[in-house]
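Visitor: here are the coordinates; sequence isn't available:
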């Protein structure tokens, strides 16, 4: 599976599945969440989130829930429920890893070939950037696709995250720079979502089939248990690696 790190505005990325860092109510937040809601179409996405809550019931930290991507250049948004940093003693590490694993598994189940993540929980949720990056990297690299997922992109935005990734010798393609970040009112906008394959009817059926496969997967509580267990293992590995770096 191909793994890339880029510097870009994630709402401009072209992928099958785009990950939105979410809360358990699937409500719009700040930063990355706000950017994705705005470009997807706030009215349509808010309605889809309300419908998803009714469909799936209670959503926990570490879970991932799909909706359509509407005006984004993607097929699906995967709302990945991320933890807030408390003190490291409230399952923050494993829940963050589970949030990555849940989104990856969901994308694979829905026959997506590509997925893009922001650096989850590294903003207002308060995670140390180095820890957040290591958990992201270990989570992605540990995942084994069983269906069609072929490409995973970690999308960085700020200069500090870039520095941490480069310190590990990771090559990063920079699509944006600091001037882009400072000039939010002059952001470039990519064309609206392209209709796939042979017309709107076929595209709509493809997307609906994906959502149905996701529901079938999410209806089995054992699947969530597996993601949490995987998150515990990866979190321990990531924290051990960060401690060695320091």
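Guide: Nice, I can see it. All values reported here derive from a predicted model rather than from experimental measurement.
Visitor: hey, let's count contacts and neighbours off CA atoms from now on
Guide: Noted.
Visitor: What separation is there between residue 221 and residue 16?
Guide: Distance of residue 221 to residue 16, computed by C-alpha to C-alpha, to the nearest Å: 25 Å.
Visitor: Repeat that for residue 40.
Guide: Look at residue 40 and residue 16: by C-alpha to C-alpha, they are 14 Å apart.
Visitor: quick one on the thing from earlier: comparing residue 221 and residue 16, which residue is more hemmed in?
Guide: Applying other C-alpha atoms under 10 Å to residue 221 and residue 16 shows that residue 16 carries more neighbours, namely 21 against 9.
Visitor: Provide a list of residues in contact with residue 126.
Guide: Shown in contact with residue 126 (C-alpha atoms under 8 Å, 6 or more residues apart in numbering): 84, 85.
Visitor: Tell me the secondary structure of it, please.
Guide: Three-state call for residue 126 (DSSP: H, G, I helix; E, B strand; the rest coil): coil.
Visitor: can you give me the strands in this structure?
Guide: Along the chain, the stretches classed as strands by DSSP state E are 2-7, 17-22, 64-68, 76-81, 114-118, 151-156, 172-174.
Visitor: correct me, but residue 223 touches residue 215?
Guide: No: in this structure, residue 223 is not within contact of residue 215 by C-alpha atoms under 8 Å, at 11.6 Å.
Visitor: And the helices in this protein, which stretches?
Guide: Counting by DSSP state H, the chain has helices at residues 32-40, 42-56, 92-109, 129-142, 159-167, 178-182, 200-218, 221-245.
Visitor: one more structure, for comparison:
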């Protein structure tokens, strides 16, 4: 989908091997690495990443902080902490939307024109994929409408076909 001059798309692939100005890390609150996307980003970026993350003092759910990309093709990593799914009645949708909007705000601050974003909270945090995709697409679309010249490309980088289909479906329904 295109909003203003920004292409928003769902792509299947490995975010640590893709070239963007910035990528988003679906991190845990310590920012010191973990499983899934977070672990893969930390392994691919190299040892220097954990040292810089220690200086950030963690991150709260729904917020985002920036580090260098180190050994990644991306210049920057925007770390955001998604909500753990607890049934949907505990503010999870608002927290997830905040992850996307805060990540884009940090991207604007560092001048990133292209950004790769994983399916935040849909792994070990158990956020339902279809609902997460709808929240992501709505939040990204609203942000880009308010900042029409901020980005050239936003890619929702999906690890598998199921996630790619869910994000593509959410974009078509939007």
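Guide: Thanks, I have the structure now. Here the structure is a predicted model, which is why all the values come from computation and not from measurement.
Visitor: thinking again about what came up before, which one of the strands of the first structure lies nearest to residue 95 of the first structure?
Guide: Comparison of those against residue 95 of the first structure by C-alpha to C-alpha identifies strand 76-81 as nearest, at 8.8 Å.
Visitor: returning to that earlier point: just name the most buried of the strands of the first structure.
Guide: Stretch with highest mean neighbour count among the strands of the first structure: strand 17-22 (a mean of 29; mean count of other C-alpha atoms under 10 Å).
Visitor: and that one, which stretch of the second structure?
Guide: Here strand 17-22 of the first structure aligns to the second structure at residues 22-27, judged by TM-score structural alignment.
Visitor: Tell me how far that stretch lies from the chain's centre.
Guide: Relative to the chain's own centre, stretch 22-27 of the second structure is displaced by 5 Å; criterion: C-alpha atoms, centre = their mean, to the nearest Å.
Visitor: One more: stretch 108-119 of the second structure?
Guide: Between the centre of stretch 108-119 of the second structure and the centre of its chain there are 8 Å (C-alpha atoms, centre = their mean).
Visitor: what's the answer for stretch 141-156 of the first structure, then?
Guide: Chain-centre distance of stretch 141-156 of the first structure: 11 Å, with C-alpha atoms, centre = their mean.
Visitor: hmm, back to that, quick check: which of the helices of the first structure has the most neighbours on average?
Guide: helix 92-109 (a mean of 27).
Visitor: mean shift of that helix relative to the second structure?
Guide: Once fitted to the second structure, helix 92-109 of the first structure is off its aligned match by 0.4 Å on average (mean C-alpha distance after the TM-score superposition for the first structure).
Visitor: Quick one: work out the angle between that helix and strand 17-22.
Guide: Counting by axes from the mean of the first three to the mean of the last three C-alpha atoms, to 10 degrees, helix 92-109 of the first structure lies at 150 degrees to strand 17-22.
Visitor: burial count for residue 25 of the first structure?
Guide: 14.
Visitor: Could I get the contacting residues of it?
Guide: Contact analysis of residue 25 of the first structure by C-alpha under 8 Å, 6+ apart lists 53, 59.
Visitor: cool, residue 105 of the first structure as well?
Guide: Residues near residue 105 of the first structure by C-alpha under 8 Å, 6+ apart: residue 145.
Visitor: of the strands of the first structure, which approaches residue 162 of the first structure most closely?
Guide: Using C-alpha to C-alpha, the nearest of the strands of the first structure to residue 162 of the first structure is strand 151-156, at 6.6 Å.
Visitor: Which part of the second structure matches that closest one?
Guide: On the second structure, the counterpart of strand 151-156 of the first structure by TM-score structural alignment is residues 153-158.
Visitor: Next, the mean deviation of that stretch compared to the first structure.
Guide: Its matched residues in the first structure lie on average 0.8 Å from stretch 153-158 of the second structure after superposition (mean C-alpha distance after the TM-score superposition for the first structure).
Visitor: List of residues touching that stretch?
Guide: Stretch 153-158 of the second structure is contacted by residues 6-15, 113-119, 164, 167 when judged by C-alpha under 8 Å, 6+ apart.
Visitor: now swap in stretch 81-94 of the second structure and tell me
Guide: Stretch 81-94 of the second structure has contacts (C-alpha under 8 Å, 6+ apart) with 26-29, 59-64, 95-96, 99, 120-121, 125-128, 132, 135.
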